[in-house]
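Engineer: output the structure for:
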Amino acid sequence: MSEYQTPRFSLPLLAVGQAHKELFHNEALLLLDFLIDSVVLDVSDDPASLSPAEGDYWLIGPVATAEWSGKSDEIAGWSNGGWHYIKPQESMKIIMSNNQGMAIYHDASWQFIVQVNGPAGGTIIDSEARSAIDSILDALRTARILPHIN
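Structural biologist: This next block holds a predicted model:
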């Protein structure tokens, strides 16, 4: 970490007498814009295969190529100024768009969370317990603690 970067996400800090402060300030705001509501479109290894729009983010896959080479597991975001990268931190959570689920960065890798289904089947059915469990699962999905995959 440089003395002109934040410790967790390496956001650029301003320095006394620094030229073009607006560039560093804007870079920090772009990254914060993502960190406030961390939604990625998908996992990808090759930026050349994408048609990014401003504000689109991808999770860089394990076989990153071209501009993304050496940036596996980072998050790449597109703006008019090009690609911006976020290095994941322990316990960081992202939401995969289109109800694909969620992932948490744990022990130096992304752990994808699978959908938890409500109770089904069995020989003895307690409908009140099933209803309570389904309500809890719905609340966890609404709070984005559990993914809701269609």
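
Engineer: from now on I want contacts and neighbour counts done on CA atoms only, so please keep to that.
Structural biologist: Noted.

Engineer: ok but residue 59 is inside a strand, no?
Structural biologist: Yes - counting by DSSP: H, G, I helix; E, B strand; the rest coil, residue 59 is part of a strand.

Engineer: what residue is smack in the middle of the protein?
Structural biologist: Among the residues of the chain, the one closest to the centroid is residue 94, at 2.9 Å (CA atoms, centre = their mean).

Engineer: tell me what the one helix or strand it maps to is packed against?
Structural biologist: Element membership for residue 94, per DSSP states H and E: strand 93-96. In terms of contacts (3 or more CA pairs under 8 Å, 6 or more residues apart in numbering; DSSP states H and E), strand 93-96 is packed against strand 39-40, strand 101-106.

Engineer: re the thing from before, what about the residue nearest to the centre of the chain, distance to residue 104?
Structural biologist: According to CA to CA, to the nearest Å, residue 94 and residue 104 sit 6 Å apart.

Engineer: I'd like the structure of this one too, to check against the first:
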Amino acid sequence: MSDTSANLSLPFIQPSQAQKHVTHNEAIARLDLVAQLAVVAFDAVTPPAAPVEGAAYALASAPQGAWAGRGGTIAAFQNGGWVFITPRAGWIAVAADTGRLRVMTATGWKAPVLD
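Structural biologist: Next up, the predicted model:
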């Protein structure tokens, strides 16, 4: 059995694991981030000077500062630090300020094609 779930990479509690609440809380925090995914910005390059707890950013291919080397991921500020999640093809996110939708594809975030 894997250590994480197949779709959201939520950590599983392992048999005989100490401090099970840590793994459970990590899974809840990750689920809180990716369910109904709303981002402050798409193609973000520079971390904000004063990040807000829970704020998420869809990073550009070559972000800078604390986000360097994490291009193409979702950066979320949780528990006073940055957490990075790799989005999978098919994920949908909305820009919190404009309400515009984007869908993750093999080549990055794209505007959805609506028939």
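
Engineer: still on that earlier bit, using CSV, lay out the helices and strands packed on strand 93-96 of structure 1 together with mean neighbour count.
Structural biologist: Rendered in CSV, the data for these read as follows (neighbours: other CA atoms under 10 Å):
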stretch, mean neighbour count
strand 39-40, 20
strand 101-106, 19
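
Engineer: among the ones you listed, which comes closest to residue 20 of structure 1?
Structural biologist: Distance to residue 20 of structure 1, taken as CA to CA, is lowest for strand 39-40 among those, at 29.7 Å.

Engineer: average distance between the closest one and structure 2?
Structural biologist: By mean CA distance after the TM-score superposition for structure 1, the fitted strand 39-40 of structure 1 averages 0.3 Å away from its aligned residues in structure 2.

Engineer: so what's residue 89 of structure 1 closest to, chain neighbours aside?
Structural biologist: Distances taken as CA to CA, 6 or more residues apart in numbering put residue 105 closest to residue 89 of structure 1, at 6.7 Å, once the chain neighbours are dropped.

Engineer: give the contact list for that neighbour.
Structural biologist: Listed by CA atoms under 8 Å, 6 or more residues apart in numbering, the contact partners of residue 105 of structure 1 are 88-93, 111.

Engineer: which of the residues you listed count as buried?
Structural biologist: Among the contacts of residue 105 of structure 1, the ones that count as buried by 16 or more other CA atoms under 10 Å are 88-89, 93.
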